[in-house]
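Student: dropping a prediction and its sequence here:
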Amino acid sequence: EAQSPVHRQVTVIYNQGRAQESAAGQTIIQHVLDEITFAEGNISERYSIEPIPVDSRNLKFIDFLMPGVVAMSIMQMGLFSVAFSFVQLKSRGVLRRLQATPILPASFIFAQVFTRLSVSILQTLVLVGLAVVAFDVHLEGNLGIMLLLALLGGGVFVSMGFAVSGWARTEDVAAPVANAIALPMMFLSGVFFPRDAMPEPLRAVADFLPLSYLADALRNVAVDGASLWSQWENVLGLTVWLAVTFFIAVRLFRWE
């Protein structure tokens, strides 16, 4: 009576993100196992492959860096452009003279905010497009979600810029204040490297910075394909910062 063949399984872990290469590799491995079976002369005990897929997208450092750079550019645009331009207009008396014109002050402020938020959208599109075309960055998530996050983050840093311009009377004062706010966030918010490498006390503070919320949300969408709802904690953090900075900006802003 003929014995049914016994299959001796060999586990093969393969990257399901590279289907063609994985299939070719499994074919080669199976061929080698068949050769071993024939060489042993025991046809009743054959080797067989047990494939186990894993999700490995072969991420590069640029994939991690790109969302952080986008977040940093939004911060710099909102904070520095508003702070410097409005302090300059205030020191030259332009804002005071503007009050004598038919233009409503609220309309002027709205136009400035709208312009800078539009720039946030545009620079996000440019940076993401450049990363995809020039550096072969693979965008996993929805670009529309990234643009919504850019709008929210832009609102936070524009409000922060108005707060600085309201407190500072000259450009010489505005520059160090804006830098004192921006530079710590650039290095503590996980823009260039993961915050996991930080000491725990420092990380506990860095996790609550507005740039951390924005960079994390953009990175989760771009790299992991996360939905907007899954980023509710980061969105909530940005919303709280928006409310706080807007309140401070309203209290500090002066036309002269």
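Tutor: Cool, got the structure. Residues are numbered from 1 along each chain as shown.
Student: alpha carbons only for contacts and neighbour counts from here, please
Tutor: Will do.
Student: where along the protein do the helices fall?
Tutor: 19-40, 61-76, 82-91, 94-98, 105-135, 143-167, 171-188, 200-206, 210-224, 232-252 (DSSP state H).
Student: and of those helices, who's closest to Ile13?
Tutor: Ile13 sits nearest to helix 19-40 of all the helices of the chain, at 9.1 Å, using C-alpha to C-alpha.
Student: what does that closest one contact?
Tutor: With contact meaning C-alpha atoms under 8 Å, 6 or more residues apart in numbering, helix 19-40 is reached by 12, 14-16, 43, 45-49.
Student: and which of those residues is nearest Leu147?
Tutor: Gln16 (29.7 Å).
Student: one more to weigh against that first structure:
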Amino acid sequence: MNIKRFLAVVKARNLEFVRDKSSLGWSLLFPVILLVVLSFVFSGDGKAAYKVGVINIAQTDSSFLDTKYIDFVDYQDVTLAQTKLSQHSLDLVIDFQRQQYWINQDSPNGYLVEKIFLASQPGFEALTTMGEKIRYVDWVLPGILGMNMMFSCLFGVGYVIVRYRKNAVLKRLKATPLTALEFVSAQLTSRAIIVMLTSSVIYAGCNVFFDFYMLGSYFDLFIVGILGAASLITLGLLMASRSKSEELTGGLLNLVSWPMMMLSGVWFSLEGAPKSLQFFADFLPLTHLVSGARKIITEGASLADVSYHLTIMSVMTILFLSLGAYLFNWNTER
């Protein structure tokens, strides 16, 4: 190994990075932005110890709702709340208008919350339910698969486009009759096939060992997965539509991937989270992919039940694909 040549390459690479003002600026700003976002998301008095579902919480006026360390989640559908309770996702469900509450007899947390509730609100009718607790591995499965798809879709497409542009592959393709829309559509199709095949193999292989909880249809789950992959792939194409710098493209892809990884319900539920946070999460494709898949797996939802998520992902795919094709640059010049 020649130290002189080695140091020359190190110096040249460092100078290249420093001279790329956009990449340098992003490298300085991204950690600051991430710290600000995380400090906002995880600020508060502490993690709630229990989670209670309340039917029509907006029409409820009770001092029990001021109890500390309990998350109160609003539900309009009593059946859905009872399903969550039977799966141990909720510790108690209360309907203040009907003076009733539901408790899962197999839930230790439910037993404790019931005692706290009755101490301040006596006279409610107790109704019971039973159900098998969903393991955390079953609940987090859609998030893990979705996150893996996200990185494969974004970085697997973004970096390839930039490399093609830097190596003048795109410049040569421009001399052919191929249009930008045809090129990005082909990239979308190719990556979607790869992502769905790998995700299916991962799910099937892990299912042999973990025996995953599944109430819905595998066909419905596949539809949610393909639409989620399409929205993420087209987002990656949009991020790389004009850039010729791997560093800048990496920064842009991190800009969209990190918020999705933290705020799309991959690791924890957004139920009970601030409304502003839930509103922001609705603009993230991974949120709809994870939420739709999780409802099918844990609640047995149909495509009609997750039509909202399917619609949002379809609209995002069309929007990102159109913008990506319109802004696409074949050449290496900025």
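Tutor: Structure's in. What do you need? All values derive from a computational prediction rather than experimental measurement.
Student: need the TM-score between these chains.
Tutor: The TM-score (TM-score structural alignment, normalised by the length of structure 1) is 0.73; 207 aligned residues with a C-alpha RMSD of 2.3 Å.
Student: weed out the non-buried ones from the contacts of helix 19-40 of structure 1.
Tutor: 14-16, 45-49 (16 or more other C-alpha atoms under 10 Å).
Student: now, the most widely separated pair of those?
Tutor: Gln16 and Glu45 (28.9 Å).
Student: returning to what we had before: please narrow the buried ones among the contacts of helix 19-40 of structure 1 to those residing in strands.
Tutor: Per DSSP state E, strands hold the following members of these: 14-15, 45-49.
Student: would you reformat the residues you listed as TSV and include distance to Asn220 of structure 1?
Tutor: Converted to TSV, these look like this (distance: C-alpha to C-alpha, whole Å):
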residue	distance to Asn220 of structure 1
Tyr14	24
Asn15	21
Glu45	48
Arg46	45
Tyr47	42
Ser48	39
Ile49	35
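Student: now tabulate the contacts of helix 19-40 of structure 1 in TSV and tack on distance to Gln26 of structure 1.
Tutor: Shown next, in TSV, are the contacts of helix 19-40 of structure 1 (distance: C-alpha to C-alpha, whole Å):
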residue	distance to Gln26 of structure 1
Val12	8
Tyr14	8
Asn15	11
Gln16	12
Ile43	21
Glu45	19
Arg46	16
Tyr47	13
Ser48	10
Ile49	8
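Student: just give me the neighbour total for the aligned partner of Ser91 of structure 1 in structure 2.
Tutor: Residue correspondence to structure 2 (TM-score structural alignment): Ser91 of structure 1 is matched to Lys166. Residues within reach of Lys166 of structure 2, counting by other C-alpha atoms under 10 Å, total 19.
Student: try Gly225 of structure 2
Tutor: 26.
Student: how much space between it and Ser291 of structure 2?
Tutor: Distance from Gly225 of structure 2 to Ser291 of structure 2, counting by C-alpha to C-alpha, to the nearest Å: 11 Å.
Student: could you do Ala192 of structure 2 as well?
Tutor: 20 Å.
Student: and what of Val157 of structure 2?
Tutor: In terms of C-alpha to C-alpha, Val157 of structure 2 sits 24 Å off from Ser291 of structure 2.
Student: I'd assumed Ser189 was in contact with Asp207 of structure 1.
Tutor: Yes. Assessed by C-alpha atoms under 8 Å, Asp207 of structure 1 is found in contact with Ser189 at 7.1 Å.
Student: neighbour count: the two, which is higher?
Tutor: Ser189 (27 against 17).
Student: structure 2: which residue goes with the more buried one?
Tutor: Checking TM-score structural alignment: Ser189 of structure 1 goes with Ser264.
Student: which residue, other than its chain neighbours, is closest to its match?
Tutor: With C-alpha to C-alpha, 6 or more residues apart in numbering as the criterion, Ser264 of structure 2 has its nearest non-adjacent residue at 4.2 Å, and that residue is Thr287.
Student: Provide a list of residues in contact with that neighbour.
Tutor: Contacts of Thr287 of structure 2 (C-alpha under 8 Å, 6+ apart): 260, 263-265, 281.
Student: rerun at 10 Å
Tutor: 143, 146, 228, 260-261, 263-266, 270, 278, 280-281, 293, 309, 313 (C-alpha atoms under 10 Å, 6 or more residues apart in numbering).
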